[in-house]
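Engineer: curious how this folds, go ahead:
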Amino acid sequence: MDSVRLDSWVWAVRLAKTRSQATAACRAGHVRVNDQPAKAAQPVRVGDEVRVRLHGFDRVYRVTGLASRRGSAADAARYFEDLTPPAPPRVERPAPVLRDRGAGRPTKRERRELDRLRGVER
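Structural biologist: Below you'll find the predicted structure:
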């Protein structure tokens, strides 16, 4: 076997929960092979680069083996290499200004701090 259907491979390596979800992702344009939009029936070969949009983030995988049947997660990990760049470090936000309940209206200074926290500029 020198190639496998793309939707079958995406399902077999556990990038999609069901085969129909894998097919729907291909139809929606969330799956690309070698930086080209891919249809569900496109053949995938060893060495191809598959880019999948999962949960709003692009993930990049290199095909290292062909799988047409779904197995355990440990088996699935043998069929791809994750090339996704690491996520940028999270920016720490300052602690929010908390007011006691029933403390009345905020002062002008407190309103400025709340606006700054919410990102509102006036």
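Engineer: CA only for contacts and neighbour counts going forward, please
Structural biologist: Will do.
Engineer: residues of the top helix by length along the chain that come out buried?
Structural biologist: The longest helix of the chain (DSSP state H) is helix 108-118. Neighbour-count burial for helix 108-118, counted by 16 or more other C-alpha atoms under 10 Å, picks out L114.
Engineer: one more, so I can put them side by side:
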Amino acid sequence: MADAQDKVRIDKWLWAARFFKTRSLATDAVEGGRVHLNGDRPKPARTVKPGDVVRVQVEHGEFTVTVLALAERRGSADVARTLYVEGEESIRKREALAFERSLAPQLDPAVVKGRPTKKLRRQIDRFGSGS
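Structural biologist: As a prediction, this is how the structure comes out:
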């Protein structure tokens, strides 16, 4: 879990904590401003230490976590969960956002392969003419 070092680069830690699938995605997120360390916008080489507060914005929500342990290597999901603790307010916000998303209508894109069929062509024509 924790290496002999007392500091780890933030991009490595985010990857080891399984917020991002690859280190390059973690680096891009840090450079893009979607990661904040103790309220500041860090560079990818900035080090984290236990006790730091990290705010991470990913596709499936925004996490505000406190660093508990350090790791340079990516381990199992069980090990990754021991690297941080998420704040209660962060959990509530993510759950509320997930609930709002579940209420939104789900629009599935039409799956069309190749040329449109005769029926689909008529529907397209009807839609375009406004009838």
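Engineer: which part of structure 2 lines up with the longest helix of structure 1?
Structural biologist: Applying TM-score structural alignment, one finds that helix 108-118 of structure 1 aligns to no residue range of structure 2.
Engineer: show me how far that helix is from its chain's centre.
Structural biologist: In terms of C-alpha atoms, centre = their mean, to the nearest Å, the centre of helix 108-118 of structure 1 is set 34 Å apart from its chain centre.
Engineer: wait, L66 of structure 1 touches V46, no?
Structural biologist: Yes - taking contacts as C-alpha atoms under 8 Å, L66 of structure 1 lies within contact range of V46: 6.8 Å.
Engineer: who has more neighbours, those two?
Structural biologist: A direct count of neighbours by other C-alpha atoms under 10 Å for L66 of structure 1 and V46 places L66 higher, at 22 against 15.
Engineer: corresponding residue for that one in structure 2?
Structural biologist: For L66 of structure 1, the equivalent position in structure 2 is taken to be L70, counting by TM-score structural alignment.
Engineer: just give me the residue right at the centre of structure 2.
Structural biologist: When structure 2 is reduced to its mean C-alpha position, the nearest residue by C-alpha atoms, centre = their mean turns out to be V58, at 2.1 Å.
Engineer: which stretches in structure 1 count as helices?
Structural biologist: For structure 1, helices defined by DSSP H occupy the ranges 6-12, 19-27, 73-76, 108-118.
Engineer: those: which one's closest to N34 of structure 1?
Structural biologist: Checking those against N34 of structure 1 by C-alpha to C-alpha gives helix 6-12 as the closest, at 12.2 Å.
Engineer: name the residues of stretch 35-53 of structure 2 that are buried.
Structural biologist: By neighbour count with 16+ other C-alpha under 10 Å, stretch 35-53 of structure 2 contains the buried residues V35, H36, L37, R41, P42, K43, P44, T47, V48, K49, D52, V53.
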